[in-house]
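Asker: Turn this into a model:
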Amino acid sequence: MPVHLNHTIVHARDNRESADFLAGILGLEVGQEWGPFIPVVTGNGVTLDFATAPADRITTQHYAFLVSEPEFDAAFARIQRAGVIYYADPHGQQPGQINHNDGGRGVYFLDPSGHGMEILTRPYGGGPALAAQDGTSPLS
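Answerer: As a prediction, this is how the structure comes out:
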């Protein structure tokens, strides 16, 4: 059996705020609260379980989400509408821009707890793009 990532815990100052933020940007649903966790399930079945933690226990992490071109357009529009500061690079040196790495598009932004979020349309190294959920073929 191949190994698949099933879930990971994302520490947040406010688990509801962070789950709602990410789900809103990505166009995903927030799941039912389960104990201390508020889940957001990605399209490939990986669950991000947001858990409230004291600020001094939150270690900033990076989460990258591979999306189709139409999904990128929708998420990027939500980022802009929400007034979220975004960057073309992970170090925040290119504010207000997106990148075109590996023939795709990508953008970085912070969630409410300071985690680095990234959406990209091509995996690093120029791997294949994702097909849109409507069944259209990916851009080449």
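Asker: C-alpha from now on. contacts and neighbour counts both.
Answerer: Will do.
Asker: Which elements pack onto the helix or strand encompassing Ala23?
Answerer: Element membership of Ala23 [criterion: DSSP states H and E] is helix 15-26. Contact partners of helix 15-26 among helices and strands, from 3 or more C-alpha pairs under 8 Å, 6 or more residues apart in numbering; DSSP states H and E: strand 37-41, strand 47-52, helix 69-82.
Asker: switch the cut-off to 6 Å
Answerer: Here helix 15-26 touches strand 47-52, helix 69-82, going by 3 or more C-alpha pairs under 6 Å, 6 or more residues apart in numbering; DSSP states H and E.
Asker: compare with the first, here's sequence two:
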Amino acid sequence: MGHVPELPVTSVHLNHTAILAGDRQLSAEFLAAILGLEVGAPFGPFLPLDLGNGVTLDYYELRDEPIQSQHYAFLVPDEQFDDMIARLEALGVTYYADPSHTEPGQINRLFGGRGAYFDDPDGHNMEIMTRPYARP
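Answerer: Next comes the predicted model:
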């Protein structure tokens, strides 16, 4: 196998990803409400949610098929975290300090920040965190 040249880390960025949903409108609006964002106009079979950092979540509707739970983590501004928790509470959505959902109604304080996990309408395990994970 030949030598593969190394690319600078900054040359690759996630642009968009599809999130499977039983009802794309319901799921996109749910996450938009929690994060304080707006759902975009439909784009073909997708309903986009622009995260504002060049990444779009494209909700794609699957009817009559089971949806495999995925994990999506969002780095959010610390000053908006409390508002997001308040919106979860207002919607009656239980949040957890841990990804296994064993610590209901609590947040974590990993890496000097704050974080919480919650399920979206399709059972995707969503995470909001104010500090990125420290990596070795």
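Asker: circling back: any idea which of the helices and strands packed on helix 15-26 of the first structure gets closest to Trp34 of the first structure?
Answerer: Within these, the stretch nearest Trp34 of the first structure is strand 47-52; the backing value is 9.1 Å (C-alpha to C-alpha).
Asker: quick one on the thing from earlier: pick the most deeply packed of the helices and strands packed on helix 15-26 of the first structure.
Answerer: strand 47-52 (a mean of 22; mean count of other C-alpha atoms under 10 Å).
Asker: how about the following helix or strand past that strand, which residues of the second structure does it hit?
Answerer: Downstream of strand 47-52 of the first structure, the next assigned helix or strand under DSSP H and E is strand 62-66. Mapping strand 62-66 of the first structure onto the second structure (TM-score structural alignment) gives residues 71-75.
Asker: How about stretch 22-31 of the first structure?
Answerer: Against the second structure, stretch 22-31 of the first structure falls on residues 31-40 (TM-score structural alignment).
Asker: got it, and stretch 97-109 of the first structure?
Answerer: Going by TM-score structural alignment, stretch 97-109 of the first structure sits over residues 106-118 in the second structure.
Asker: now stretch 49-58 of the first structure, how far from the centre of its chain.
Answerer: 18 Å (C-alpha atoms, centre = their mean, to the nearest Å).
Asker: how long is it end to end?
Answerer: Taking C-alpha to C-alpha, to the nearest Å, the first and last residues of stretch 49-58 of the first structure lie 14 Å apart.
Asker: residues in contact with it?
Answerer: If you take C-alpha atoms under 6 Å, 6 or more residues apart in numbering as the criterion, stretch 49-58 of the first structure is touched by Ile9, Val10, His11, Ala12, Arg13, Asp14, Asn15, Pro36, Phe37, Ile38, Pro39.
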